[in-house]
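Chemist: sequence and predicted structure are below.
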Amino acid sequence: MSDIRVRFAPSPTGYLHVGGARTALFNYLFAKNTGGKFILRIEDTDLARSTDESINAILRSMKWLGLEWDEGPETGGAFGPYFQTERLDTYNKYAAQMLESGHAYYCFCSQQEKKEGDEAQQGSKYPGTCRSVSLAEARKRLAAGEKAAVRFKMPDSEIKFKDIVRGEVSFDGSLFGDMVIIRQDGVPTYNYAVVIDDALMQITHVLRGDDHISNTPKQIAIYEAIGFKMPEFGHISMILGPDGSRLSKRHGATSVEEYNKNGILPGAFVNYLALLGWAPEGDREIFSKEELMTEFSLSRVSKSPAIFDSTKLKWMNGMYIRSLSDEALLDAALPFMISAGLVNGEEAKDKREWLLKIIKTIKSSFDLLTDAPARAALFFREDYEIKKDDPEVARYIENKDITAKVIEFITDEINSMPEYNPAGVKAAIKKAQKTLGFSGHDVFMPLRVSLTG
């Protein structure tokens, strides 16, 4: 067991999306590869947008992906609580410490002034209007009923760090304004709360998307002001759509739950996500989760953006479908078959052996679980409609000479079999081609039309 501790800290303002899932996966694989701990923390300080529904959706998605957390919601741990809204006293404690040390100050600017001056919202530098207000004067104004936020004094010096993925990175601290760390309503801001949480939870490596890279110097400054031990930082490149723009709904599904509903297997999704920004040795592409845990290394994480290819994911899902046992595939496909009305829950139990035969028959013909009902539907119908408008079908209806000869020949061969079995049917079809002098197409099509329409 190593001392490595990593975390995934989503905000519950929506569903778990592809980018977040990839970040969670890389943290999980790094922890498992090194014998470390994987922590799940919920950053729910956006009170207006955070919902219980989103929390539940995130937890469901993490469980579906198989990313079990060592500490966090439902699991507990020595460094909880794991919801930020349950840690407000802790944030206030360290804010008070920085007020006393001079690293922070009360800001009495109006909401409009803060909105205009706070670089976190407007990309402009806060002019430092309240920097000169002493702590003693601020306390008098607070006692008189004035409202205040708490701002952190950003240093003017260069802030450098070595990024695990990108190498040396530096920022000019003078370009940042003094950021709000506690709002007037007492709720901490992201860049402050995340430092307190990561430090107290003894996080050793912060691995996240590169959209956070500009937050890192602000967080480093807070680490240094409080005297916390600094973690290592690594920023993973973003995921793009096929057109080179940031992945969004116009490229298709974006949330993990959508991929679940669209018939993707969790193993295939994890496998595919792992290859978005991480390159294994050699040209191998199919990995079980256990193999990924063994193979994964941060040294092979790319700086370049990854391209999300839905066609490649579908292909990989088909590979996983065909690698499953018939039992496992039936279990995975049954919810979709039940939803399509082919079978109900009770029938699924009573007719399991028959359903297994169906799954075995159709296994090689679909790449998504959502396609299983259409492939299996034939076995649930007593009759079918012949597609007479299909040119291929029409040809064999009209050419009764070919169709009649094939049906008669195959029927005689099957009736003469000592025991009916797939190998015997295959042999009969080959014999028909040779004896009748027909192409494989001219033998298979009459059979298909006769059996399935």
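Modeler: In hand now; what should we look at?

Chemist: contacts, neighbours, all on C-alpha from now
Modeler: OK.

Chemist: all strands for the stretch 351-453 of the chain, in order.
Modeler: Counting by DSSP state E, counting those that start in this stretch, the stretch 351-453 of the chain has no strands at all.

Chemist: hmm, I was thinking of the chain
Modeler: With strands called from DSSP state E, the chain shows them at 5-8, 37-40, 104-107, 149-152, 158-163, 167-172, 179-182, 205-209, 232-236, 239-240, 306-307.

Chemist: reformat the ones you listed as TSV; add distance to Glu137 and mean neighbour count.
Modeler: What follows is those, written out as TSV (distance: least, CA to CA, whole Å; neighbours: other CA atoms under 10 Å):
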stretch	distance to Glu137	mean neighbour count
strand 5-8	40	25
strand 37-40	41	25
strand 104-107	10	26
strand 149-152	14	24
strand 158-163	31	15
strand 167-172	31	13
strand 179-182	19	24
strand 205-209	38	21
strand 232-236	38	21
strand 239-240	49	20
strand 306-307	52	20
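
Chemist: can you put those in TSV and add distance to Ser364?
Modeler: Converted to TSV, the strands of the chain look like this (distance: least, CA to CA, whole Å):
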stretch	distance to Ser364
strand 5-8	37
strand 37-40	37
strand 104-107	64
strand 149-152	61
strand 158-163	45
strand 167-172	46
strand 179-182	57
strand 205-209	37
strand 232-236	36
strand 239-240	31
strand 306-307	28
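
Chemist: of these, which is nearest Glu327?
Modeler: The closest of these to Glu327 is strand 37-40. By CA to CA, the value is 31.8 Å.

Chemist: helices and strands around that closest one, which ones?
Modeler: Here strand 37-40 touches strand 5-8, helix 18-34, going by 3 or more CA pairs under 8 Å, 6 or more residues apart in numbering; DSSP states H and E.

Chemist: please compare the first structure with the one that follows:
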Amino acid sequence: MNKQIRVRYAPSPTGYPHVGNIRAALFNWLFARHHGGSFLVRIEDTDRTRYVEGAVDAILDGLRWLGLNWDEGPIKGGDYGPYFQSERLGKYQAAAEKLIADGFAYRCICSSERLEELRAAQTAAKLPPGYDRHCRDRETITGEGLKSVVRFKVPLSGNTTFNDLIRGEVTFDNSLLDDFVLLKSDGFPTYHLANIVDDHEMKISHVIRGEEWLSSAPRHVMLYRALGYEPPLFAHLPMILGTDRSKLSKRHGAVSIIDYKEQGYLPETMLNFLTLLGWSLDDKTELMTIGQIIENFSIDRVSKTAAIFNVEKLDWMNGVYIRDLSLDEFTDRATPFLTSGIPEAGDFDRVYVKNALALVQERVKKLGELRDQPELTRFFFTDELAYLPADLIGKKMTAAPTLAALETSLARIEAMPEFTIDAMEISLRSLAEELELKPGQLFGSLRVAVTGQNVSPPLFETMAVLGRERTTKRLHAAVAKVRQLLEQAGL
């Protein structure tokens, strides 16, 4: 491309950044990185009535978590901050005045009550809602304290056509558009005016945004022309739907990107997954590094059809990425989740924690499972195991043979020259044969004795991590429980 690539992500802080919003940021960032261009972040905070406290921080935290770094902006704290539209009001007001002076806009003094009555009448008459241009041809409006907005004079006939890099030529009938507001009565611009002025001043070459903005594109093209600006190139990304092909909602997984971080998805998973929501390398490749994605990313491979958000696929992909982590890296990323769910895990040294986590790395699909399902690992970090004596009784066994099996296992473990996984497996498998038990019967009792539950990581590996002292201590406690059970039964 001959034009210098400059793109922007321009969220409104009216809520936390959701999947579709962040997907747009990602595609802009990938496009800029592929072409060696610039990626800007601009907070469109001119709608003060819908401003959500904390939303800006959530937006920036989400970008930083994903590694979507931006290239310029006002320096704050030694780093680039985003641009804020609320700090640029004079530019929009000047543009509105220019449009009025050039005959492309006018002041409107219609009250909110009149506009509500107009909408009600249009609805009753089954007409499309829209401003009736009541103030369009009035003389200059004056008056002490008179509130007014500035509206754009949409041509009453003809078409507005532009080229979309994804959809090709797109045409809108001007007669179906009303005279939209550019500047509100409080002096703040609407999205339509502010983003046109900013995109021009910031020399944005490509506007890559969601399909929901396609209907606004003719208004923006008109504004570019009226202001004498060269329009950027447009690319409207496909919608994201749930697996039932309905509009994406929370029940499909459409939550804030920060929620995915807190659930324990890896940022590299999210980058890979979100990239595939509307773009593909080919018809078979699903797992790609960010370097591979940047190298191959292009707008012409973005689909026109809606993308499907599949949480099951996301979970599968995250599991693959987790398993591909080195044990040290998995430990680094997993430990904050682990200690959040099991605070006492923070009292153990890194080597022990790493050995414990090594046994669950293959099973975990989200790091948050270590916090939300503490039973996965709690037995590594506490000797207070919550189980009933009856839980120790093996399948198709009674208390007496279970006691014998536990006592003999304890003796074998205490007498082992080396407390290793191989030594335990050889010794205890042969013990099962000697006691005429199935391995599953013996190992089931031992698993409850050393972990307090019926399901755990591999038994011998678990015992090796616990160590001989803690393992035998737990077996002594299990033996005492079964003896108590027999005594209570009078046996």
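Modeler: That came through fine. None of these values were measured; they are calculated from a predicted model.

Chemist: overlay them and tell me the TM-score.
Modeler: Remark: TM-score between the superposed chains equals 0.86 [TM-score structural alignment, normalised by the length of structure 1]; 441 aligned residues with a CA RMSD of 3.3 Å.

Chemist: just to revisit the earlier point, how about the strands of structure 1, which one is nearest Ser124 of structure 1?
Modeler: strand 179-182 (11.0 Å).

Chemist: can you give me the helices for the stretch 1-150 of structure 2?
Modeler: All helices of the stretch 1-150 of structure 2, identified by DSSP state H, counting those that start in this stretch, fall at 19-35, 55-66, 89-101, 112-124.

Chemist: check those for me and report the most buried one.
Modeler: Mean neighbour counts were taken over the helices of the stretch 1-150 of structure 2 using mean count of other CA atoms under 10 Å, and the top value, a mean of 22, falls to helix 19-35.

Chemist: need the contact list for Ile421 of structure 2.
Modeler: Phe460, Glu461, Ala464 (CA atoms under 8 Å, 6 or more residues apart in numbering).

Chemist: of those, closest to Gly15 of structure 2?
Modeler: Nearest to Gly15 of structure 2 out of the contacts of Ile421 of structure 2 is Glu461 (CA to CA; 46.6 Å).

Chemist: show me the contacts for the closest one.
Modeler: Glu461 of structure 2 makes contact with Leu359, Ile421 under the criterion CA under 8 Å, 6+ apart.

Chemist: what about it, distance to Phe162 of structure 2?
Modeler: For Glu461 of structure 2, the distance to Phe162 of structure 2 equals 64 Å [CA to CA, to the nearest Å].

Chemist: before we move on, what about Pro128 of structure 2?
Modeler: Counting by CA to CA, the gap from Pro128 of structure 2 to Phe162 of structure 2 is 24 Å.

Chemist: again, but for Asn195 of structure 2
Modeler: Counting by CA to CA, the gap from Asn195 of structure 2 to Phe162 of structure 2 is 18 Å.

Chemist: what of Thr49 of structure 2?
Modeler: Taken as CA to CA, the span from Thr49 of structure 2 to Phe162 of structure 2 is 33 Å.

Chemist: and if you look at Ile426 of structure 2?
Modeler: Note on Ile426 of structure 2: its distance to Phe162 of structure 2, by CA to CA, is 75 Å.

Chemist: try Ala124 of structure 2
Modeler: Taking CA to CA, one finds Ala124 of structure 2 at 34 Å from Phe162 of structure 2.

Chemist: ok, now Leu437 of structure 2?
Modeler: Applying CA to CA, the value for Leu437 of structure 2 to Phe162 of structure 2 is 78 Å.

Chemist: show me what contacts Pro231 of structure 2?
Modeler: Pro231 of structure 2 sits next to His200, Val221, Tyr224, Arg225 when contact means CA under 8 Å, 6+ apart.

Chemist: doesn't Ser12 make contact with Asn21 of structure 2?
Modeler: No. Applying CA atoms under 8 Å as the test, Asn21 of structure 2 and Ser12 come out as separate, 9.8 Å apart.

Chemist: burial measure for Gly282 of structure 1, as a count.
Modeler: Counted with other CA atoms under 10 Å, the neighbours of Gly282 of structure 1 add up to 6.

Chemist: what do you get for Ala423 of structure 1?
Modeler: Neighbours around Ala423 of structure 1, by other CA under 10 Å: 8.

Chemist: just to revisit the earlier point, can you say which of the helices of the stretch 1-150 of structure 2 is nearest to Asp45 of structure 2?
Modeler: Closest of the helices of the stretch 1-150 of structure 2 to Asp45 of structure 2 is helix 55-66, at 9.2 Å (criterion: CA to CA).
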